[in-house]
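Trainee: I would like to see how this sequence folds:
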Amino acid sequence: MRRYIMYETYRLGILIDHLKAEDLISQIDEYISETPVQQIPHIFYVMSLASNRRIMLELLTDLARGVDEELPASIVAGILYQDRERYTVDELYTKVGMLASLLKDVDGEIAVSFRELKESYDEVQAVYGRRFKRKKARERMLARSAQVLEEELFQYASFAEEMDRKEWWFA
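Mentor: From the prediction side, this is the model:
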């Protein structure tokens, strides 16, 4: 079952352009090279041969069908927290908004939380994003928005740490 959670995690991560299909393929190739043939799931060979992002997304979508998205979305949020230095605050908010919009359960805790966070940021941008005489007030509000996002994503850091242990694929 854990493997199916990882399929959904990668699907969501790839859809928000944070995780790369190439990285997944290299992890699978590494697993294949280190594991006896009889222990390798057949689908890993198929995934290893995926030639592009679209094919990988199709495979992951089919494999993860019916998996509850709450845990995979939490893992992706934790990964975003770990990699937050790669993005501007605006890019992170965009990815969080995209993640919330991809979840089927629009009333789920993570979807509501991220949607509200993104809406709040958009409102702040609308008010303080324009040229303003009070530049310091604008900078304070935008810094506060960045801090709120980081605090929210930090709540999910432990999910990403657990995924990093690579035990998920093998259960």
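Trainee: contacts, neighbours, all on C-alpha from now
Mentor: Noted.
Trainee: what ranges does the chain have for its helices?
Mentor: All helices of the chain, identified by DSSP state H, fall at 2-15, 21-34, 42-48, 53-63, 70-82, 89-102, 109-128, 135-154, 157-164.
Trainee: so which elements touch the fifth one?
Mentor: Applying 3 or more Cα pairs under 8 Å, 6 or more residues apart in numbering; DSSP states H and E, we find helix 70-82 packed against helix 2-15, helix 89-102, helix 109-128, helix 135-154, helix 157-164.
Trainee: hmm, back to that, need the helices of the chain in JSON lines with distance to Ala171 and mean neighbour count, can you?
Mentor: Below are the helices of the chain laid out as JSON lines (distance: least, Cα to Cα, whole Å; neighbours: other Cα atoms under 10 Å):
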{"stretch": "helix 2-15", "distance to Ala171": "6", "mean neighbour count": "22"}
{"stretch": "helix 21-34", "distance to Ala171": "13", "mean neighbour count": "15"}
{"stretch": "helix 42-48", "distance to Ala171": "14", "mean neighbour count": "14"}
{"stretch": "helix 53-63", "distance to Ala171": "15", "mean neighbour count": "17"}
{"stretch": "helix 70-82", "distance to Ala171": "16", "mean neighbour count": "23"}
{"stretch": "helix 89-102", "distance to Ala171": "26", "mean neighbour count": "19"}
{"stretch": "helix 109-128", "distance to Ala171": "25", "mean neighbour count": "17"}
{"stretch": "helix 135-154", "distance to Ala171": "26", "mean neighbour count": "16"}
{"stretch": "helix 157-164", "distance to Ala171": "12", "mean neighbour count": "16"}
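Trainee: how about this one, so we can line them up?
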Amino acid sequence: MDRYILYETYRLAILIDLIQPAELIREIDLYITAAPVEEIPHVFYVLSLASNRRVMLELLTDLAKGVDQELPSHIVAGLLHERRDQYDSTELYRKAGMLASLLSDPEEDVAVEFKELAYRNEVAQQAYGSRFKRKKTRERMLAKNEQELQNGLAKYAGFAQHFSFQEWGH
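Mentor: Below you'll find the model as predicted:
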């Protein structure tokens, strides 16, 4: 995988709070300690020493300029699927919606799909969130929407598997 795709993947993941900057720094530090010095890009030292989230995001944004966001967005959606048990449905919708809104191409598959899922969930919340609706009907409809989100994320699970075993040097 192209290194610039990795930069964009990490940038998107950090922006939606899926990966913390400290996680990226740990990965880079592990790479730095394991790789021969001549194979380590200078920017890795700069990223490893990033003082805060804002600085890291600025660096990643500069590094990833011009990279097509399709593959990185699919990877981030797959990572979100892998970590779905860590979040309640509201947080999953928030992260998926943030990912969709961050993409520069609003017609990209991930953007269209997650915006549609968020919209349908919002409509269901409004329709079935009323105190006048039956509780079981509301719970069933909201569970159906949550399952659709889970299925939407599951489509991208394979992309995250490749990312998990990614070596920085290739």
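Trainee: between the helices and strands packed on helix 70-82 of the first structure, which gets nearest to Ile79 of the first structure?
Mentor: Among those, helix 157-164 comes nearest to Ile79 of the first structure, with 5.3 Å by Cα to Cα.
Trainee: post-alignment, that closest one versus the second structure, mean distance?
Mentor: Average distance, helix 157-164 of the first structure versus aligned residues of the second structure after superposition (mean Cα distance after the TM-score superposition for the first structure): 0.4 Å.
Trainee: which residues touch that helix?
Mentor: Outside helix 157-164 of the first structure, the residues within contact range by Cα atoms under 8 Å, 6 or more residues apart in numbering are 74-79, 81-82.
Trainee: quick one: which of those is nearest Met141 of the first structure?
Mentor: Distance to Met141 of the first structure, by Cα to Cα, is smallest for Tyr81 among the contacts of helix 157-164 of the first structure, at 20.5 Å.
Trainee: measure the residue located most distally from the centre of the first structure to Arg144 of the first structure for me?
Mentor: Distance from the C-alpha centroid of the first structure peaks at Lys133, with 37.1 Å (Cα atoms, centre = their mean). In this view, Lys133 of the first structure and Arg144 of the first structure are 19 Å apart by Cα to Cα, to the nearest Å.
Trainee: leaving out sequence neighbours, find the closest residue to the spatially most central residue of the second structure.
Mentor: Centroid-nearest residue in the second structure: Val76, 3.2 Å away (criterion: Cα atoms, centre = their mean). With sequence-adjacent residues excluded and distances taken as Cα to Cα, 6 or more residues apart in numbering, Val76 of the second structure is closest to Ala13, at 6.0 Å.
Trainee: what is the equivalent residue in the first structure for that neighbour?
Mentor: Alignment note: Ala13 of the second structure maps to Gly13 in the first structure; criterion TM-score structural alignment.
Trainee: list the contacts of the counterpart of Lys118 of the first structure in the second structure.
Mentor: Using TM-score structural alignment, the partner of Lys118 of the first structure in the second structure is Ala118. Shown in contact with Ala118 of the second structure (Cα under 8 Å, 6+ apart): 93, 97.
Trainee: now swap in the one 10 residues further on and tell me
Mentor: Contacts were defined as Cα under 8 Å, 6+ apart; by that measure Tyr128 of the second structure touches 137-138, 141.
Trainee: if we go to 7 Å?
Mentor: Contact analysis of Tyr128 of the second structure by Cα atoms under 7 Å, 6 or more residues apart in numbering lists Arg138.
Trainee: how close does it sit to Asp88 of the second structure?
Mentor: For Tyr128 of the second structure, the distance to Asp88 of the second structure equals 19 Å [Cα to Cα].
Trainee: same question, Tyr10 of the second structure
Mentor: Distance, Tyr10 of the second structure to Asp88 of the second structure, by Cα to Cα: 22 Å.
Trainee: same question, Ala34 of the second structure
Mentor: 37 Å.
Trainee: now swap in Val112 of the second structure and tell me
Mentor: Using Cα to Cα, we find Val112 of the second structure at a distance of 22 Å from Asp88 of the second structure.
Trainee: return the residues in contact with Asp62 of the second structure.
Mentor: Counted by Cα under 7 Å, 6+ apart, Asp62 of the second structure has zero contacts.
Trainee: mind running it again at 10 Å?
Mentor: 7-8, 56 (Cα atoms under 10 Å, 6 or more residues apart in numbering).
Trainee: cool, and Glu109 of the first structure?
Mentor: Counting by Cα under 10 Å, 6+ apart, Glu109 of the first structure touches 70, 100, 115.
Trainee: about what we covered before: can you redo the helices and strands packed on helix 70-82 of the first structure as JSON lines with distance to Gln27 of the first structure?
Mentor: Below are those laid out as JSON lines (distance: least, Cα to Cα, whole Å):
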{"stretch": "helix 2-15", "distance to Gln27 of the first structure": "12"}
{"stretch": "helix 89-102", "distance to Gln27 of the first structure": "23"}
{"stretch": "helix 109-128", "distance to Gln27 of the first structure": "28"}
{"stretch": "helix 135-154", "distance to Gln27 of the first structure": "25"}
{"stretch": "helix 157-164", "distance to Gln27 of the first structure": "12"}
